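Visitor: Quick one: sequence plus predicted model below, questions after.
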Amino acid sequence: MRSPAGRRGHNTDFYSGLLLVAVATVALLYIRTLSVGTVLEMGPGYFPLGLALVLLGMGLCLAVKGLLAEGNPIGSFHLRPLICVLLSFTAFGVLVERAGLIIAILAQVAIAHFASVETRWQQSLVSGVLLAAASAVIFVWLLKIPVDLLP
């Protein structure tokens, strides 16, 4: 006898698909007010509409796959990774204008480091430095986005 967590329609594929469908539906509700335009003269809603439709299609495929086949059973809910990742994004949003891009990215990576017990601090340090350097090159120097690197 199989466990209830592994039965069809009660697995990570099904619920992940439903989440993607929900996000795509909300996006489509917001996008409907934007002008789509044509292929030659794209409006502000053209690309978001395409992305939302792709996301909707992927979500439907994943949900149907979860209904038709047994997938990975739903595991326990881990609160610490969720809180750490949300706090890291919040810290970036708060710090980027006040402390600069580099410090905001380093703070984000430092906070996100605590989401996993398997990540070593050396890995997070290297990732943070490389991400900050790449972001500075791409966004500030190449794309000329007006953001301070440091306070």
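Guide: Good, I have the coordinates. Numbers count the residues shown, from 1 in each chain.
Visitor: can we go C-alpha only for contacts and neighbour counts from here?
Guide: OK.
Visitor: how about the helices in the protein?
Guide: Here the chain has its helices, by DSSP state H, at 12-31, 46-68, 79-98, 101-113, 121-135.
Visitor: Please render these as a markdown table that adds distance to residue 39 to the earlier fields.
Guide: Shown next, in a markdown table, are these (distance: least, CA to CA, whole Å):
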| stretch | distance to residue 39 |
| --- | --- |
| helix 12-31 | 17 |
| helix 46-68 | 8 |
| helix 79-98 | 34 |
| helix 101-113 | 35 |
| helix 121-135 | 31 |
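Visitor: Single out the most deeply packed of these.
Guide: Per residue and on average, the most neighbours among the helices of the chain fall to helix 101-113, with a mean of 22 (mean count of other CA atoms under 10 Å).
Visitor: picking that back up, would you tell me which of the helices of the chain gets closest to residue 37?
Guide: helix 46-68 (6.6 Å; CA to CA).
Visitor: ok, the closest residue to residue 121 other than its chain neighbours to residue 64 distance?
Guide: Leaving out its chain neighbours, the residue that sits closest to residue 121 by CA to CA, 6 or more residues apart in numbering is residue 113, at 7.3 Å. Noted for residue 113: a distance of 34 Å to residue 64, by CA to CA, to the nearest Å.
Visitor: The structure to be compared is supplied as follows:
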Amino acid sequence: MKHKDLQDLIGGVLLTAVGLFFALYSQRYGFGTAARMGPGYFPTVLGWVLAVLGVLVALPALFRKGPPVKVQLGNFLFVMAALLLFAFTLRSLGLVAATFIASFVASLADRDITWIGRVLVSAGVTILTVLVFSVGLSMVLPLWWWNA
């Protein structure tokens, strides 16, 4: 096989797999109707949408050439470390500090961004996270370590 567009092919297959998983797993919950949605409605619909989008990404990739896949293990490790840091520090440090630290560590995967840029991106992600989850969705999350 000459260099098919493996990056889009793999990405599309993974999107389809994740979408199918959520669409099928959410069948355990009541679906409801469009007028009166049950707890399974939203994940089912989004799962099927994600699965269809994955197919739309993967199919054209079968018929075009692309660059060879370049695995960047360091970037993967920075992102996984950021997720784990967030998970383990949310309760003890609060949403603001945990989000800032996780965003900063994830930004280390990008070698082109400056240190000031990392701080600004981390601050922006933190502000958006607080606005969406604490203000917009009214989720009960400790914002600071003294609230935890």
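Guide: Received it, and whenever you're ready, just let me know what you need. From a predicted model like this one, the values you see are computed outputs, not experimental measurements.
Visitor: Matching the residue nearest to residue 121 of the first structure against the second structure, which residue comes up?
Guide: When the second structure is aligned by TM-score structural alignment, residue 113 of the first structure is paired with residue 107.
Visitor: list the contacts for the residue nearest to residue 121 of the first structure?
Guide: Counting by CA atoms under 8 Å, 6 or more residues apart in numbering, residue 113 of the first structure makes contact with 84, 119, 121, 124.
Visitor: Against residue 128 of the first structure, how distant is it?
Guide: 10 Å.
Visitor: so what corresponds to residue 91 of the second structure in the first structure?
Guide: Counting by TM-score structural alignment, the partner of residue 91 of the second structure is residue 97.
Visitor: these two touch, right, that match and residue 146?
Guide: No - using CA atoms under 8 Å, residue 97 of the first structure makes no contact with residue 146, being 10.4 Å away.
Visitor: Find the centremost residue of the second structure, please.
Guide: residue 83 (10.0 Å; CA atoms, centre = their mean).
Visitor: Just give the closest residue to it, not the sequence neighbours.
Guide: residue 102 (6.5 Å).
Visitor: quick check: stretch 38-58 of the second structure aligns to which part of the first structure?
Guide: Using TM-score structural alignment, stretch 38-58 of the second structure corresponds to residues 43-63 of the first structure.
Visitor: So what's the gap between that stretch and the chain middle?
Guide: With CA atoms, centre = their mean, to the nearest Å as the basis, stretch 43-63 of the first structure stands 15 Å off its chain's centre.
Visitor: contacts for it?
Guide: With CA under 8 Å, 6+ apart as the contact definition, stretch 43-63 of the first structure has outside contacts at 13-21, 24-25, 27-28, 31-32, 34-38.
Visitor: how does it look with 7 Å?
Guide: Contacts with stretch 43-63 of the first structure, where a contact means CA atoms under 7 Å, 6 or more residues apart in numbering, come from 13-15, 17-18, 20-21, 24, 27-28, 31, 34-37.
Visitor: Let me know the closest of the residues you listed to residue 137 of the first structure.
Guide: Nearest to residue 137 of the first structure among those: residue 27, at 30.8 Å, using CA to CA.
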